[in-house]
Structures are given as C-alpha cells and as structure tokens.
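K.L.:
Based on what follows, work out the 3D shape:
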Amino acid sequence: MQIPFNACDCHMHIYDDRYQSVNNPALNTANASLAEYQQQFQPLGFRRHILVLPSTYQDNNQIILDALACHRHQARGVAVLDGRVSRHQLVQLSAQGITGLRYNLVRSAPEVLQHMAANAGLLAEFGWHINLHLTPKHYAEAAPLLESLPCEVVLDHFGRVDFSGWQSSRYVAAIRKKLRSGLWWIKLSGLYLGQPASTADINAFAHCLLDEREDRLLWGSDWPHPTSRTPINERDNLAPLFDWAATPQQLAQVLVNNPQQLYFR
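P.N.:
The predicted structure follows:
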C-alpha cells in the first residue's frame, strides 16, 4: 500500500530557541524547524500536519501560530491555554488555525483538571476538541470528570495503554466505550513511550481499535521524537500502520478522512 493523497500527520512538534520557553524544561530539545520536518515527510507522501504545542513552551503558542501563518492551507494547530479561556480567545485562535487545546496530565499541575472541566463546554460550542496526554493512572484518578466532558477528546500516543495487559484492562474497556460513543478519538503514535511489549500485543490492540471505530483513529509521527532515547527512522516509525490497516481504504480513513473531519472541517 502507498500513502494516500493528502495524508495528514496528526502529531508533530517544532522547537526554536528564539521563542520563550519555561525555565528548566522537562525536555531539552534541539531546534527542529518546520522546513526540516517537511524535508523528511514530504518524500513519504505527507502534505498536511497538525502542530501540537510542546510542554517546553508552557502556554506560549506563538511558535505554532507563526508557523500556521505561513502554512495554514496545509496545517492546523493544537494550543495550550492556562486557566479559564474566553470566547474572545477562541475566536482569535480559530481564525489562526487552532482547533483544540492540549492538556498534558503527565506534566501539568493538579488544577489543570479544573481548568479543563471549566473550558469543555465552550470548546464544544466552538467545535474544538481536548487533546489529552495521560496514563492509565491519571485516567483512574479522574475518570468521572473525563468521561463527562461534553466536547470531543483526542488521546495522545495510544492513551499510553499497557499493551501487554490491554485485554483485561478497565482503562482500555473505558476507551473502547468512549470510541463507540463517537466523542473520543485516539492517536496511533508514540509506541516508544509505553512499556516494552511484543509486536503481537501491539498489533492486536491496534486491530481491536480499528475494528471498534476506524473512523475515530488518527496517526501521528511525534516528530522530532523528544522523548525517544534512540534515533527514529521515519519509514520504520510509519511501517506498523501498514500492518494495522487492512486495506487502502482503511489506510485512507486514518490518514485522510479522519483528520479532515476533526481538524479541517
């Protein structure tokens, strides 16, 4: 199978030390420009991408807003806003290509859950989504709140599921239920973030998700792979998707149709 026309990478970052970042960021990442990204991914067949603000910049979204100003026709962004957001903020950011807010429960302060709950109704009104980076532990601590969010929710990096025990996991059962509801999405990305697992277990979980709701799955490269301890070959990073998608139509669903519906509508 080949990458379909208009394929979209739904999770990538850029870094530039000209933009203000937090003091002592958790991840010290070298500069990684959009031009460098395109040099690697356009030959693979990707024409669209979603810029996700990394935690390095806290809530300084200027780095992705500047990139979107130059590449709006082929990109959208996921921003970070601390605290309660206003209608005026969402109007301005929507006009600049932002379609969702990211809440990184892995690296955020405890009050982020309160902010997320307070903002969810307005995000739903604007057609925005909440992009969540969390682990099973974070989900267990806040399940009632997370399951009651009125807006669409996108889970980063397979929801950080433990692939080796997914079949008996209450967390996975909850994810599958929310996928069936149509409000939740999940990104097939960041395999290196999870606990070591067999290829068979990973493939079985991915096939389960595709059988559940192939129209709620997205793929992301996580370029430039800020949490990977070893260099990542982009073709190797993409290769598992060709094992998971059974047909060209299913591949196009994940790489073209689903991103179109969520980010480019």
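
K.L.:
CA atoms for contacts and neighbours, from now on please.
P.N.:
OK.

K.L.:
How are the strands of the stretch 51-200 of the chain distributed by residue range?
P.N.:
Along the stretch 51-200 of the chain, counting by DSSP state E, counting those that start in this stretch, strands occupy 75-79, 98-104, 129-133, 152-155, 184-188.

K.L.:
does Val22 count as helix, strand or coil?
P.N.:
With DSSP: H, G, I helix; E, B strand; the rest coil as the basis, the three-state label of Val22 is coil.

K.L.:
Could you tell me how many residues sit around it?
P.N.:
Neighbours of Val22 under the rule other CA atoms under 10 Å: 12.

K.L.:
thought it was touching Asp59?
P.N.:
No: assessed by CA atoms under 8 Å, Val22 is found out of contact with Asp59, at 9.2 Å.

K.L.:
so can I have a markdown table of the strands of the stretch 51-200 of the chain showing distance to Leu44 and mean neighbour count?
P.N.:
Below are the strands of the stretch 51-200 of the chain laid out as a markdown table (distance: least, CA to CA, whole Å; neighbours: other CA atoms under 10 Å):
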| stretch | distance to Leu44 | mean neighbour count |
| --- | --- | --- |
| strand 75-79 | 17 | 26 |
| strand 98-104 | 25 | 24 |
| strand 129-133 | 26 | 23 |
| strand 152-155 | 25 | 23 |
| strand 184-188 | 17 | 24 |
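
K.L.:
how about TSV for those strands, with distance to Ser164 added?
P.N.:
Listed next are these as TSV, based on distance: least, CA to CA, whole Å:
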stretch	distance to Ser164
strand 75-79	30
strand 98-104	24
strand 129-133	20
strand 152-155	19
strand 184-188	16
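
K.L.:
quick one: contacts for Ala67?
P.N.:
For Ala67, the contact set (CA atoms under 8 Å, 6 or more residues apart in numbering) comprises Leu34.

K.L.:
same thing but 10 Å
P.N.:
The contact partners of Ala67, by CA atoms under 10 Å, 6 or more residues apart in numbering, come to Ile14, Ser33, Leu34, Leu51, Ala75, Arg76, Gly77.

K.L.:
just curious, which of these is nearest to Ser221?
P.N.:
Nearest to Ser221, judged by CA to CA, of those is Leu51 at 11.1 Å.

K.L.:
How about the closest one, nearest residue that isn't a chain neighbour?
P.N.:
Gly77 (4.6 Å; CA to CA, 6 or more residues apart in numbering).

K.L.:
ok, now how distant is that neighbour from His13?
P.N.:
Gly77 sits 10 Å away from His13, going by CA to CA, to the nearest Å.

K.L.:
Need the overlap of contacts for the two.
P.N.:
With CA under 10 Å, 6+ apart as the test, Gly77 and His13 both reach His49, Ile50, Leu51, Val52, Leu53, Ile64.

K.L.:
Tell me, how many residues neighbour Leu134?
P.N.:
By other CA under 10 Å, the residues close to Leu134 number 20.

K.L.:
Next, the structure of the following sequence, for comparison with the previous one:
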Amino acid sequence: MTTTLSRPVSGPFEKTPGWLDWYDGPAKPAFVLPAGAVDAHCHVFGPGAEFPYAPERKYTPCDAGKADLFALRDRLGFTRNVVVQATCHGADNAAMVDACLSSGGRARGVATVRRSVSDAELERLHAAGVRGVRFNFVRRLVDFTPKDELMEIAGRIARLGWHVVIYFEAADLEGLWDFFTALPTTVVVDHMGRPDVTKPVDGPEFGLFLRFMRENPNVWSKVSCPERLSVTGPKALGGERAPYRDVVPFAARVVAEFPDRVLWGTDWPHPNLKDHMPDDGLLVDFIPAIAPTAALQRKLLVENPMRLYWPEEAV
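P.N.:
I've put the predicted structure just below:
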C-alpha cells in the first residue's frame, strides 16, 4: 500500500528542464524506525508563490513545501525533522524557518547566512529553531564564498552553540582539510563527503575521509544519500529489500567506527537528481543494512540527532 502526497502546485517559476519531481507514493518501510527517530537531513522548496526562489540560484525546483514534508515524516514513521536550507533559496531562510515554526517544536533548521547577517537576525533564527549553518563547496551548486568570510561566520555562530555543516566532494577534501580543521564548532559532513563507491572502501580516497574523522573528534558525518552515490542503483539484490548495495560498505564502516557521531536523513525532496527519483520508503530500508543492531540504529536515528539539535531534551 502506498500513500500519495499532494503534487507540487505551479508557481510563478518554471522548473529547470529535466528536473524530476519528488516521488509522491512512498512505500511503507519494512524497517520500523525506533521511537523518536529524526530525519536529520531534508529540505523544503517554496512553494515559490509564497517563498520566492533566489535570483542567483543554479536551478529552479518543483515546489515541495512543509505540508508535504510533514506528511512524509508521518508516513515513514519519523518523529522529527532537521530542515537544511536549500541552495535554490540562497540566504533567504524564510521557507525553512516557516517549516520549523509550523512544526510544533518537531523541526530544527540549518541556515545559510552571509557575513552581513546581524546579531539580531542570528538570535531570531535561533529562536525559530536554527542550530547550524551550511557551507557548500560544490561549485556546480553555488558560487565560491571566500574562506575568511566563512570563518568569520563560524566564529559568530559558535557563540550560539551552533554547528557548521559542510558539503563537498571527495576529491576536494585534501585541499579543504586545513580550513575544515580550523573551524571552531562541531562540524557535520554531508553524505560522507560524497565518496566514489567504485573505489575500494579501504582505498586511499575514503581512507582520507576516515582519517579526517579519526583525527578530529568534533567532526560528525551524515551517512545518507545512497541514491546520489550509487552506481548499481536502487534495485535490491538477492531478494533483499535494501537498495543501493554498493554504498552499504562505506556507510556501514562510518557507523561502526564512529557510532556516536553519525546522522541519517532522507534528503527529501532530493535536489538535482537526474536519473531516478527514489522511493523514500525504500531509503528507510537502507538503514538496517548500515546500522545492523538496535543499539546502532538508536544512536543513528535518535540519540545523536537529539544531542545535536534538541540537547535540552536529550537523555
């Protein structure tokens, strides 16, 4: 049985040609999430008529607003969300903040801010539920921001107890190492730094990422987005339900070695996917393949995100 979410409503923008609409009939996962589970990486897009997309955006998505995000949350069995600012909205965090404020305390946010942001605005974001900022180093998605500006922002948000989320590609880690290790906050890496899963899990490229985490105890990682990393694709093999099997060794390695510093999220509504749009129910069924015990699953989905985003409620 599937549940159909509402379809995106056309706004004043035409979406980028080739953009895949999010999948509106997610399967009910076979894996039952632990009580209090957090989807620690998801987005909202608009709706554009209410929350216009940034003029400098690199893409125009379909609308995917808070009502559909919360419907997906309930369908999959999550309790809470962490809404990460989408690059198509630039530094206008209004859609993300609105989702947090409308969640009844069940959503926290990760913002994008510029050097010009005022202390009053940072305080307003904090009151709305923002607990981090995102620095994006994927050049096809954003224009380069000078590192001195980013470091200044990191120093200011550290005083609020926020963290920095970094998004980069595996080949760029070595060149960014010194900057990342100088950040004065907890640092959360999106999607394991996008490893090339055709290379060995014990090879030098992924080994550099593992060393980055070992040598820097303030670094966490999201073990999410297998649909972005996989070469074999979503089809489960050998009668197993878990998809994206070629990503499993990488994510499982991170979970096993750093169980107290990992997070997981759907990445709904899956920005910039060109080949296929994942079934979010099947993505949830990826979790027990990378976190095979109840203790690891609870750390990944409940204890770690609560400690980072709702520390006042963490056990």
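
K.L.:
on that earlier part again, which two from the shared contacts of Gly77 and His13 of structure 1 end up farthest apart in space?
P.N.:
His49 and Leu53 (12.8 Å).

K.L.:
overlap in contacts of these two?
P.N.:
Residues touching both His49 of structure 1 and Leu53 (CA under 10 Å, 6+ apart): His11, Met12, His13, Gly77.

K.L.:
Most neighbours among these, which one?
P.N.:
Busiest of the shared contacts of His49 and Leu53 of structure 1 [other CA under 10 Å] is Gly77, holding 30 neighbours.

K.L.:
Tell me which residue of structure 2 matches up with that one.
P.N.:
Under the alignment (TM-score structural alignment), Gly77 of structure 1 pairs with Gly109 of structure 2.

K.L.:
tell me the contacts of its match?
P.N.:
Applying CA under 10 Å, 6+ apart to Gly109 of structure 2 gives the contacts 40-43, 81-85, 93, 96-101, 125-126, 128-133, 309.

K.L.:
Any chance you could spot the residue sitting in the middle of structure 2?
P.N.:
His41 (2.9 Å; CA atoms, centre = their mean).

K.L.:
Just give the nearest non-adjacent residue to that one, would you?
P.N.:
Closest residue to His41 of structure 2 in three dimensions, ignoring its sequence neighbours and counting by CA to CA, 6+ apart: Gly265, at 4.2 Å.

K.L.:
Closest one of the shared contacts of Gly77 and His13 of structure 1 to Arg18 of structure 1?
P.N.:
Ile64 (12.7 Å).

K.L.:
That closest one: neighbouring residues, count only.
P.N.:
Neighbour count of Ile64 of structure 1, defined by other CA under 10 Å: 25.

K.L.:
Was I right to think it contacts Leu53?
P.N.:
Yes: applying CA atoms under 10 Å, one finds Ile64 of structure 1 in contact with Leu53, separated by 6.7 Å.

K.L.:
on that earlier part again, mind telling me what the residue nearest to His41 of structure 2 corresponds to in structure 1?
P.N.:
For Gly265 of structure 2, the aligned position in structure 1 is Gly220, judged by TM-score structural alignment.

K.L.:
ok, its match to Leu238 of structure 1 distance?
P.N.:
9 Å.

K.L.:
cool, Leu90 of structure 1 as well?
P.N.:
Taking CA to CA, one finds Leu90 of structure 1 at 33 Å from Leu238 of structure 1.

K.L.:
Residue in structure 1 paired with Ala120 of structure 2?
P.N.:
Using TM-score structural alignment, Ala120 of structure 2 sits opposite His88 in structure 1.

K.L.:
Its match: neighbour count?
P.N.:
9.

K.L.:
ok, now Gly194 of structure 1?
P.N.:
15.

K.L.:
What's the match for it in structure 2?
P.N.:
Aligned by TM-score structural alignment, Gly194 of structure 1 pairs with Leu229 of structure 2.

K.L.:
With Asn257 of structure 1 instead?
P.N.:
Aligned counterpart of Asn257 of structure 1 in structure 2: Glu303 (TM-score structural alignment).

K.L.:
so what's its match up against?
P.N.:
Each residue near Glu303 of structure 2 by CA under 10 Å, 6+ apart is listed here: 36-38, 260-263, 295-297, 310-311, 314-315.

K.L.:
Show me just the buried residues among those residues.
P.N.:
Ala37, Val38, Asp260, Arg261, Val262, Leu263, Leu296, Gln297, Trp310 (16 or more other CA atoms under 10 Å).

K.L.:
how much space between the last one and Pro217 of structure 2?
P.N.:
Read that as Trp310 of structure 2. As defined by CA to CA, Trp310 of structure 2 lies at a distance of 20 Å from Pro217 of structure 2.

K.L.:
repeat for Arg80 of structure 2
P.N.:
Distance of Arg80 of structure 2 to Pro217 of structure 2, given as CA to CA: 26 Å.

K.L.:
Which one's more surrounded, the two?
P.N.:
Each of Arg80 of structure 2 and Pro217 has its neighbours counted (other CA under 10 Å); Arg80 has more, 23 against 12.

K.L.:
shouldn't the more buried one be in contact with Ala71?
P.N.:
No: counting by CA under 10 Å, Arg80 of structure 2 does not reach Ala71; the two are 11.6 Å apart.

K.L.:
For the nearest residue to Val85 of structure 1 once chain neighbours are set aside, list the residues it contacts.
P.N.:
Using CA to CA, 6+ apart and skipping the chain neighbours, the partner closest in space to Val85 of structure 1 is Asn119 (6.3 Å). Contact analysis of Asn119 of structure 1 by CA under 10 Å, 6+ apart lists Gly83, Arg84, Val85, Ser86, Leu101, Leu113, Ile130, Leu149, Pro150, Cys151.

K.L.:
Quick one: map the fifth one onto structure 2.
P.N.:
In the superposition onto structure 2, Leu101 of structure 1 corresponds to Val133 when matched by TM-score structural alignment.

K.L.:
Chain neighbours aside, what residue packs nearest to its match?
P.N.:
Nearest to Val133 of structure 2 is Ala111, by CA to CA, 6+ apart, at 4.6 Å.

K.L.:
now Trp219 of structure 1
P.N.:
Spatial nearest neighbour of Trp219 of structure 1, chain neighbours left out: Leu188 (4.8 Å); criterion: CA to CA, 6+ apart.

K.L.:
same thing with Leu69 of structure 2?
P.N.:
In this structure, Leu69 of structure 2 finds its nearest non-sequential neighbour in Val44, 7.3 Å apart by CA to CA, 6+ apart.
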